[in-house]
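> what follows is a predicted structure for the sequence shown.
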Amino acid sequence: MKGKIVKITAGLLVLAGIVLATWKDPKIFDFGDQHRQTVVLSGREFEVEIADTHEKSLLGLGGREGMCEYCGMLFTFPEKARHAFWMKGMRFDLDIIWVADGKAVWIEKKIPFDSGETFDPDVVSDQVLELNAGLADGIGIAVGDRIDSR
């Protein structure tokens, strides 16, 4: 009887450990099974999810509660063009950085999540990076800055 109780207790402890290790806070960015990489801006590393398909680009960060402080989403496009963005389905504010040839070419800062505006700068880009609102100013990201991938 004692051995059975010990086994059950050990099993419950293992199960509790698994649950705690995999617990997800809905306010933390969840990469799920998405491709991700590290990018560096102004000396700061960001863990970004890559939106490299039409479907991923349409969904973007919409519907999520938030993301970790130095996380983001990097939209990649096969060729340079004008790329318009809007805040459909967003639940948190963003900074959006348009990138061409590894350099920031346009930045929209502190965009409210409920903005109905479409952001379509008169620049061509092959990538667009979305970060938490305020980070562009907070770490001093400016047009012309390099954005490196690791």
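The structure has been received and is ready for your questions.

> drop to CA atoms for contacts and neighbour counts, all remaining ones
Noted.

> what about the strands in the protein?
36-41, 44-51, 71-81, 85-86, 94-100, 103-111, 118-119, 125-132, 147-149 (DSSP state E).

> need those in a markdown table with distance to Gly17 and mean neighbour count, can you?
Below are these laid out as a markdown table (distance: least, Cα to Cα, whole Å; neighbours: other Cα atoms under 10 Å):
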| stretch | distance to Gly17 | mean neighbour count |
| --- | --- | --- |
| strand 36-41 | 27 | 16 |
| strand 44-51 | 26 | 20 |
| strand 71-81 | 26 | 19 |
| strand 85-86 | 41 | 16 |
| strand 94-100 | 35 | 24 |
| strand 103-111 | 39 | 19 |
| strand 118-119 | 45 | 12 |
| strand 125-132 | 31 | 22 |
| strand 147-149 | 35 | 15 |
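
> quick one: these as a markdown table, columns for distance to Leu59 too.
Listed next are the strands of the chain as a markdown table, based on distance: least, Cα to Cα, whole Å:
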| stretch | distance to Leu59 |
| --- | --- |
| strand 36-41 | 16 |
| strand 44-51 | 9 |
| strand 71-81 | 11 |
| strand 85-86 | 11 |
| strand 94-100 | 15 |
| strand 103-111 | 17 |
| strand 118-119 | 15 |
| strand 125-132 | 13 |
| strand 147-149 | 23 |
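
> next up, a second structure to put side by side with the first:
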Amino acid sequence: MKSAITFKSVHAVVRLLVLGAGLWGCAPAWAQQPLPRVELGAGMFRIEAEVAATLEHRMLGLMQRESMPPQHGMLFLFPEAQRHCMWMKNTLLPLSVAFLDEQGRIINVEEMKPQTEDNHCAAKPARFALEMNQGWFKSKGLGAGTLIRGAEQLLPYAR
């Protein structure tokens, strides 16, 4: 039940940010700053990921983006291991999300349709979520148990 409460709280904060600040057509100042990037590895594959380590950046995610290069993604860092959930409101790209444990191993991968409010959740407590273009993990043969190298080094930066 705690995950549903957390999701609803985040949903409420996002609504307040968007509606209260009148930001329908533009992003807030903190969202206009480029996010730090990190190189990750999965098997023989290289991933260039933007890092969303703060609540503000996690809430914005990949919203309003029209495209993303094939080997690029976004790594969400969470301050605690929980059954985190993702959703696709205002996200234009179809995405796959891999939920990762504290060591960076994939717990589960979920396929997400653009512009929906469906919950896509970790099967067990996760510390990271890695979003890539839809089908990326499947096309590379990467699934539960696969190590995403480099993620675990970022744990101290989650806020």
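Here it is on my side, so go on. Predicted model only: the values in this text are computed from it and were never measured.

> need the residues that contact the top helix by length along the second structure.
Scanning the second structure for the longest helix, with DSSP state H as the assignment, gives helix 2-15. The contact list for helix 2-15 of the second structure, computed with Cα atoms under 8 Å, 6 or more residues apart in numbering, reads Met59, Gln82, Arg83, His84, Cys85.

> which one among the residues you listed gets closest to Leu75 of the second structure?
Taking Cα to Cα as the measure, Leu75 of the second structure sits nearest to Met59 out of the contacts of helix 2-15 of the second structure, at 12.5 Å.

> can you pick the most crowded of the contacts of helix 2-15 of the second structure?
His84 (24 neighbours; other Cα atoms under 10 Å).

> now for that one: what does it line up with in the first structure?
Aligned by TM-score structural alignment, His84 of the second structure pairs with His83 of the first structure.

> my read: its match touches Ser125, true?
Yes. In this structure, His83 of the first structure is within contact of Ser125 by Cα atoms under 8 Å, at 7.1 Å.

> got the contact list for the most centrally placed residue in the first structure?
Nearest residue to the geometric centre of the first structure (Cα atoms, centre = their mean): Gly72, 2.3 Å. For Gly72 of the first structure, the contacting residues are Phe46, Glu47, Val48, Glu49, Leu129, Glu130, Leu131, Asn132, by Cα under 8 Å, 6+ apart.

> also Ser115 of the first structure?
So Ser115 of the first structure contacts Trp86, Met87 (Cα under 8 Å, 6+ apart).

> now for it: what does it line up with in the second structure?
That one, Ser115 of the first structure, aligns with Thr116 by TM-score structural alignment.

> quick check: its match vs Ala31 of the second structure, distance?
21 Å (Cα to Cα, to the nearest Å).

> state the distance from the residue nearest to Phe31 of the first structure when sequence neighbours are not counted to Leu129 of the first structure.
Nearest non-adjacent residue to Phe31 of the first structure, counting by Cα to Cα, 6 or more residues apart in numbering: Glu49, 6.5 Å away. According to Cα to Cα, Glu49 of the first structure stands 10 Å off from Leu129 of the first structure.

> so what sits against both of these two?
Contacts common to Glu49 of the first structure and Leu129, judged by Cα under 8 Å, 6+ apart, are Gly72, Met73, Leu74.

> I'd like those as TSV, with distance to Gly102 of the first structure appended.
Output for those, formatted as TSV (distance: Cα to Cα, whole Å):
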residue	distance to Gly102 of the first structure
Gly72	16
Met73	15
Leu74	12
